[in-house]
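> Build the 3D model from these lines:
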Amino acid sequence: MTKYMILIYGDDQQWQAMTAEQRKAHAAAHDAFTAKAGAAILGGEELEPATVATSLRSDASDRVTITDGPFLETKEVVGGFYLLEAADIDEVTALASLLPEVHHGHSGVEIRPVVDHG
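Below you'll find the model as predicted:
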């Protein structure tokens, strides 16, 4: 079995502008995903808006700079993640296709295998 990270990207402003009804439908879609994925889910969380992020980078002299917000100015930000264990990428893509972010024009998901160092 391989571990996969599903990164959920989208437009923070679109997520913040959702009505109560839209939020309820969005949560129900995530509930359906978690029910279908079951024990394959090893973890996952929704993240606070990118505006409360803190970014760290170092320069050529290894001096660390701390910046409020995401490092890059971008319309799409990481809004959450799931960590799954699955037999192969086909299984993960089938599950991830259930996520509501895949079906909205302002968002999407990225799936990446986790490196096994062991």
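> C-alpha only now, for contacts and for neighbours.
Fine.
> quick one: secondary structure of Glu73?
Recorded secondary structure, Glu73: coil (DSSP: H, G, I helix; E, B strand; the rest coil).
> For it, grab the count of nearby residues.
If you count neighbours by other CA atoms under 10 Å, Glu73 ends up with 8.
> Over to the one 10 residues further on?
Burial of Leu83, expressed as a neighbour count using other CA under 10 Å, amounts to 20.
> From Ser107, how far off is the residue of the chain most remote from its centre?
For the chain, the largest distance from the centre (CA atoms, centre = their mean) belongs to Ser61, which lies 32.7 Å off. Noted for Ser61: a distance of 37 Å to Ser107, by CA to CA, to the nearest Å.
> Second input sequence below; structure requested for side-by-side comparison:
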Amino acid sequence: MPLYAAVIYSAEDLDWTAPEQAEEMAEYGEFGQAAAAIIRGGAALFPTATATTVRTTGGKGGDVVTTDGPFAETKEVLSGFFLLECADLDEAIAAAAKIPAAWNGGAVEVRPVIPMG
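Model prediction:
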């Protein structure tokens, strides 16, 4: 069966490790239990302030340049993902609609995964 990435976007200021996020994290736990049969991986991410953007100059093998934070400033940021194994896109969308970000002010982007090897 094909794999789909359910990419989660939420407000920039969320820190999933903060005590005030416990209730929403419990909702994610409930989703994880309910969708365990199709989840193949996933993780919550620390806030973008902890991110490092990596580029190289001069093409492949060039000098490595790092920048603190994300590439672009936006209202919503990548905050986590699930890797879902579903029969088709319709099943992946139905599963993504049950991820808390879909109704808690964020969004969930569903994308097919290209098998690598």
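> Mind naming the longest helix for the second structure?
helix 22-34 (DSSP state H).
> matching residues in the first structure for the helix or strand following that one?
Proceeding N to C from helix 22-34 of the second structure, the next assigned helix or strand is strand 39-44, under DSSP states H and E. Aligned using TM-score structural alignment, strand 39-44 of the second structure spans residues 41-46 in the first structure.
> buried sites along the matching stretch?
The neighbour-count check on stretch 41-46 of the first structure (16 or more other CA atoms under 10 Å) flags Ile41 as buried.
> Run through who's touching it.
Thr34, Gly79, Gly80, Phe81, Tyr82, Leu83, Leu84, Glu85 (CA atoms under 8 Å, 6 or more residues apart in numbering).
> which of those sit farthest apart?
Gly79 and Glu85 (20.5 Å; CA to CA).
> need the contact list for Arg111 of the second structure.
By CA under 8 Å, 6+ apart, the residues touching Arg111 of the second structure are Tyr4, Ala5, Ala6, Val7.
> Nearest to Ile99 of the second structure among those residues?
Looking across these and measuring by CA to CA, the closest to Ile99 of the second structure is Ala6, at 8.8 Å.
> sec struct for the nearest residue to the closest one once chain neighbours are set aside, please.
For Ala6 of the second structure, ignoring the flanking residues on the chain, the nearest one in space by CA to CA, 6 or more residues apart in numbering is Val110 at 4.6 Å. State at Val110 of the second structure, reduced to three classes by three-state DSSP: strand.
> Tell me which residues touch Ala32 of the first structure, please.
Leu98.
> In three-state terms, label Glu48 of the first structure for me.
Assignment for Glu48 of the first structure (three-state DSSP): coil.
> Can you verify my assumption that it contacts Val78?
No: under the criterion of CA atoms under 8 Å, Glu48 of the first structure is not in contact with Val78, lying 9.4 Å apart.
> For these two, indicate the residue with more neighbours.
Val78 (21 against 12).
> tell me the secondary structure for the more buried one?
strand.
> gap between Ala43 of the second structure and Phe71 of the second structure?
For Ala43 of the second structure, the distance to Phe71 of the second structure - CA to CA - is 20 Å.
> oh sorry, the question was meant for Ala49 of the second structure
Counting by CA to CA - Ala49 of the second structure and Phe71 of the second structure are separated by 11 Å.
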